[in-house]
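Enquirer: build the 3D model from these lines:
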Amino acid sequence: MLSKPLLTIHEVSDLLKMKESTVRNWIRDGELRAIKMGRDWRVAVKDLEAYLNAHANRPET
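Expert: Model prediction:
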């Protein structure tokens, strides 16, 4: 079983307070790793965390 859930694009956009189209663009451009499940995309929590850490302006302490 998965240790952390997969998030929908809607859930990712709600968490980040961004438009769904922005999240879809990140996925389309290969910036954010996602999994295609039928007609929908899912993002693993670890992949979202990795994306955010990679785009932070300061290193993690």
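Enquirer: going forward, measure contacts between C-alpha atoms and count neighbours the same way
Expert: Noted.
Enquirer: which stretches of the chain form strands?
Expert: Ranges of strands in the chain, per DSSP state E, are 6-8, 35-37, 40-44.
Enquirer: one more sequence to fold, the one below, so I can look at both together:
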Amino acid sequence: MERITVDIDKPWLTVADICEYMDASTFVVTSVLRSGEVPAVKFGREWRVARRDFEDWLNHQRTLDRSDAEFGVDV
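Expert: The predicted structure is shown next:
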């Protein structure tokens, strides 16, 4: 399985970067960050995510989705 890489040329991603990449709302992205599911740091009111950590999370999610499909779980 080929590893997902994010085509954004900066080491730290903002919530806006992730929203655009994932086509997700700010609410969804910040909820995931607050949960600790994706390693992130908060500077004042702004979240930052290391691009590598985001890529690792994406790849882990894809692995989970494939595992669910193998066991007949609808994804």
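Enquirer: for the strands of structure 1, which one sits closest to residue 53 of structure 1?
Expert: For residue 53 of structure 1, the closest of these is strand 40-44, at 14.3 Å, according to Cα to Cα.
Enquirer: average offset of the closest one relative to structure 2?
Expert: In the superposition against structure 2, strand 40-44 of structure 1 averages 0.6 Å from its aligned positions (mean Cα distance after the TM-score superposition for structure 1).
Enquirer: circling back: right, and the strands of structure 1 - which one's nearest residue 16 of structure 1?
Expert: With distances scored as Cα to Cα, the stretch of the strands of structure 1 nearest to residue 16 of structure 1 is strand 6-8 (12.2 Å).
Enquirer: which part of structure 2 lines up with the closest one?
Expert: Using TM-score structural alignment, strand 6-8 of structure 1 lines up with residues 12-14 of structure 2.
Enquirer: quick check: buried residues in that stretch?
Expert: Of the residues in stretch 12-14 of structure 2, 12-13 count as buried by neighbour count, 16 or more other Cα atoms under 10 Å.
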